[in-house]
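Chemist: Have a look at this fold, sequence not included:
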């Protein structure tokens, strides 16, 4: 899975004023990310507001990204859930043409034990025709997939090839990196600590902010992978204020405001999410205006 080393962008789903999908804007974002140096794209992740999309809308997003990408970079499909049986059935029946791997979030809401998380992912790995990246994001799932569980899955399930780690805990990430199998990919899911994780032995990030600043962010990641630490941190610190702002009032409300500031997409989100307030929008607009000065 060398193609998943570097920067992956967790694409938003842009909406029009009537909250239908803005396929033209989505195609622009695909081009913008790829032209800026992003190595791969993640479709229908959390940042895409996937929980609010109908089955037909999900298919429209997939179709739009496949056509816009036109085979230029690898694609990863977000496909997870908290009903293991239902997820397994979808894995057995879905057409995965055009995708290289799936990203599957740890079960949310149910709050399974570590054994429950292990058995869930074991069933997913056995059913999936594509390599699986498991995804730990305790802030959304209400449960933390512990390092021992990750290592157990990495050793027991050959189809599980990597982890998107978004617990925001660098020590936990380093424990996984220290004990993982050689070829198992540890990918940051946290923009703010992506560079430290890479320097500790991670292979890159699946980023939110990177889709709006693809040239700078992907260059930071490449510099980190090449151990050009000072140059990488210079870019990191240039982006930190924006990273804080885009998550201040929730994802993807913040990143959609960045795209609005850049003139690429509007900042409409679906309830229960709401757009950022005027104060934060103004601060984001100012950051975007000054970024390349």
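Modeler: It's in. Everything numeric in this text was worked out from a predicted model, so none of it was measured.
Chemist: going forward, measure contacts between C-alpha atoms and count neighbours the same way
Modeler: OK.
Chemist: Test my guess that residue 209 contacts residue 191.
Modeler: Yes. Counting by C-alpha atoms under 8 Å, residue 209 touches residue 191, with 7.1 Å between them.
Chemist: what about the strands in the stretch 1-150 of the chain?
Modeler: Secondary structure of the stretch 1-150 of the chain, counting by DSSP state E, counting those that start in this stretch: strands at 6-10, 40-43, 75-78, 101-105, 132-136.
Chemist: which outside residues touch the third one?
Modeler: What it means is strand 75-78. Residues external to strand 75-78 that are found in contact with it (C-alpha atoms under 8 Å, 6 or more residues apart in numbering): 40-45, 98-105.
Chemist: buried residues in stretch 43-54?
Modeler: 43, 44, 45, 46, 47, 48, 49, 50, 53 (16 or more other C-alpha atoms under 10 Å).
Chemist: What's the end-to-end length of it?
Modeler: 15 Å (C-alpha to C-alpha, to the nearest Å).
Chemist: Can you tell me the SS state at residue 187?
Modeler: strand (DSSP: H, G, I helix; E, B strand; the rest coil).
Chemist: and it, how many neighbours?
Modeler: Around residue 187 there are 31 other residues, counting by other C-alpha atoms under 10 Å.
Chemist: Contact partners for residue 140?
Modeler: Here residue 140 is in contact with residue 108 (criterion: C-alpha under 8 Å, 6+ apart).
Chemist: Counting by contacts, list what the lengthiest helix in the chain packs against.
Modeler: Taking DSSP state H as the criterion, the chain has its longest helix at helix 229-248. Where contact means 3 or more C-alpha pairs under 8 Å, 6 or more residues apart in numbering; DSSP states H and E, helix 229-248 is packed against helix 194-200, helix 214-225, helix 253-262, helix 278-290.
Chemist: Just want the angle from that helix to helix 253-262.
Modeler: 110 degrees (axes from the mean of the first three to the mean of the last three C-alpha atoms, to 10 degrees).
Chemist: Distance from helix 229-248 to the middle of the chain?
Modeler: Put simply, helix 229-248 sits 17 Å off its chain's centre (C-alpha atoms, centre = their mean, to the nearest Å).
Chemist: Use this one as the comparison:
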């Protein structure tokens, strides 16, 4: 699964001022990432505001990204939820011809036991026509999927190929990396920890900031994969402030403020999210000016 080693980016869904999807900006963002070193694209993740995208919009977003991508980069599609049967129904009804893997978030709100996590993903694995990347993000789901559960799933189901681990927990990364099989990928979902994870044996990152600064961020990850820690950390320290800024209020309002500054899309978000505050926008703007 070399195609998911390196820097993946969790694409935002750009909106027009009337909050309709801005497909022209989406095309621009896809090309900007392809031309600047991103290794794969993730559609309809949290950063894409999947919670407030309609089914019809989702289908159109997949179509537009696939058309613009023209097979140049692997595509990962977010298909997850806390109703296992609904996730399976979506997986089996979608046209996944252009999709290389599924990113499926751990069930949120319901707070299942570890056995509940296991059975949820088992059911999805048995139904999925595509490889699956597990997504553990306890800050959003209210429950941590423990390394033992992740590794049990990896052992038991061949099409579960990776985990996007986003618990912002260095120790949990180490436990996954220590005990995983050689071909199972541990992908960082934490931009701030990504380099350390890669240097410890991780496969890379699914990044938020990466889509705005793909050249710098993907170079940092590549240096990390090559074990060139000093050169990689030079870039890490250069980007550290902006990584903190984009998560200061909410995601994706922060990253959309960066993309606005770079002229890639507007900073519109759908309620209940609101745009970055003026204070945060100023910090982001100053950072980009000085980069």
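Modeler: Received, thanks. Keep in mind that what you see is a predicted model, and the values were worked out from it rather than measured.
Chemist: TM-score of the superposition?
Modeler: With the length set by TM-score structural alignment, normalised by the length of the second structure, the two chains reach a TM-score of 0.99; 291 aligned residues with a C-alpha RMSD of 0.6 Å.
Chemist: Redo the buried residues of stretch 43-54 of the first structure as TSV? Include distance to residue 172 of the first structure.
Modeler: Output for the buried residues of stretch 43-54 of the first structure, formatted as TSV (distance: C-alpha to C-alpha, whole Å):
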residue	distance to residue 172 of the first structure
43	27
44	26
45	23
46	22
47	23
48	27
49	27
50	28
53	33
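Chemist: Show me which of these is closest to residue 137 of the first structure.
Modeler: residue 46 (10.2 Å; C-alpha to C-alpha).
Chemist: Need the strands of the stretch 1-150 of the first structure in CSV (columns: distance to residue 284 of the first structure).
Modeler: CSV is the format used below for those (distance: least, C-alpha to C-alpha, whole Å):
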stretch, distance to residue 284 of the first structure
strand 6-10, 19
strand 40-43, 24
strand 75-78, 28
strand 101-105, 29
strand 132-136, 28
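Chemist: wait, residue 127 of the first structure sits on residue 88?
Modeler: Yes. Residue 127 of the first structure is in contact with residue 88 according to C-alpha under 8 Å; the separation is 5.9 Å.
Chemist: Comparing the two, which residue is more hemmed in?
Modeler: residue 88 (20 against 17).
Chemist: contacting residues for that one?
Modeler: 123, 124, 127, 128.
Chemist: Okay, the second one and residue 92 of the first structure: tell me how far apart.
Modeler: If I follow you right, that is residue 124 of the first structure. Taken as C-alpha to C-alpha, the span from residue 124 of the first structure to residue 92 of the first structure is 10 Å.
Chemist: Residue 266 of the first structure now?
Modeler: Taking C-alpha to C-alpha, one finds residue 266 of the first structure at 36 Å from residue 92 of the first structure.
Chemist: Name the residue in these two with the higher neighbour count.
Modeler: residue 266 (19 against 13).
Chemist: Secondary structure class of that one, three-state.
Modeler: coil.
Chemist: measure residue 41 of the first structure to residue 196 of the first structure for me?
Modeler: Where residue 196 of the first structure is concerned, residue 41 of the first structure sits at a distance of 22 Å (C-alpha to C-alpha).
Chemist: who has more neighbours, these two?
Modeler: Taking other C-alpha under 10 Å, residue 41 of the first structure and residue 196 do not tie; residue 41 has more neighbours (26 against 16).
Chemist: The more buried one is in contact with residue 8, isn't it?
Modeler: Yes. Counting by C-alpha under 8 Å, residue 41 of the first structure touches residue 8, with 5.2 Å between them.
Chemist: residue contacts, residue 5 of the second structure?
Modeler: Neighbours of residue 5 of the second structure in contact, by C-alpha under 8 Å, 6+ apart: 39, 185, 203, 204.
Chemist: Residue 164 of the second structure versus the spatially closest residue to the third one that is not a sequence neighbour, what's the distance?
Modeler: Yep, that's residue 203 of the second structure we're talking about. Nearest residue to residue 203 of the second structure in three dimensions, chain neighbours excluded: residue 5, at 5.0 Å (C-alpha to C-alpha, 6 or more residues apart in numbering). For residue 5 of the second structure, the distance to residue 164 of the second structure equals 12 Å [C-alpha to C-alpha].
Chemist: how much does the longest helix of the first structure stray from the second structure?
Modeler: Following the fit onto the second structure, the mean deviation recorded for helix 229-248 of the first structure is 0.3 Å by mean C-alpha distance after the TM-score superposition for the first structure.
Chemist: now that helix against helix 278-290, angle please.
Modeler: 150 degrees.
Chemist: Which stretch of the second structure lines up against helix 229-248 of the first structure?
Modeler: Using TM-score structural alignment, helix 229-248 of the first structure lines up with residues 229-248 of the second structure.
Chemist: what's in contact with that stretch?
Modeler: So stretch 229-248 of the second structure is contacted by 191-192, 195, 199, 209, 216-217, 219-221, 223-224, 252-255, 258, 280, 283-284, 287, 291 (C-alpha under 8 Å, 6+ apart).
Chemist: Mind jotting down where the helices sit in the stretch 1-150 of the first structure?
Modeler: 23-35, 55-69, 84-93, 114-127, 138-141, 147-156 (DSSP state H, counting those that start in this stretch).
Chemist: Would you mind confirming that residue 43 of the first structure is in contact with residue 64?
Modeler: No. Counting by C-alpha under 8 Å, residue 43 of the first structure stays clear of residue 64, with 10.3 Å between them.
Chemist: just to revisit the earlier point, right, so of the helices and strands packed on helix 229-248 of the first structure, which gets closest to residue 16 of the first structure?
Modeler: So among those, helix 253-262 is nearest, using C-alpha to C-alpha, at 11.9 Å.
Chemist: how much does the closest one stray from the second structure?
Modeler: Mean for helix 253-262 of the first structure is 0.3 Å (mean C-alpha distance after the TM-score superposition for the first structure).
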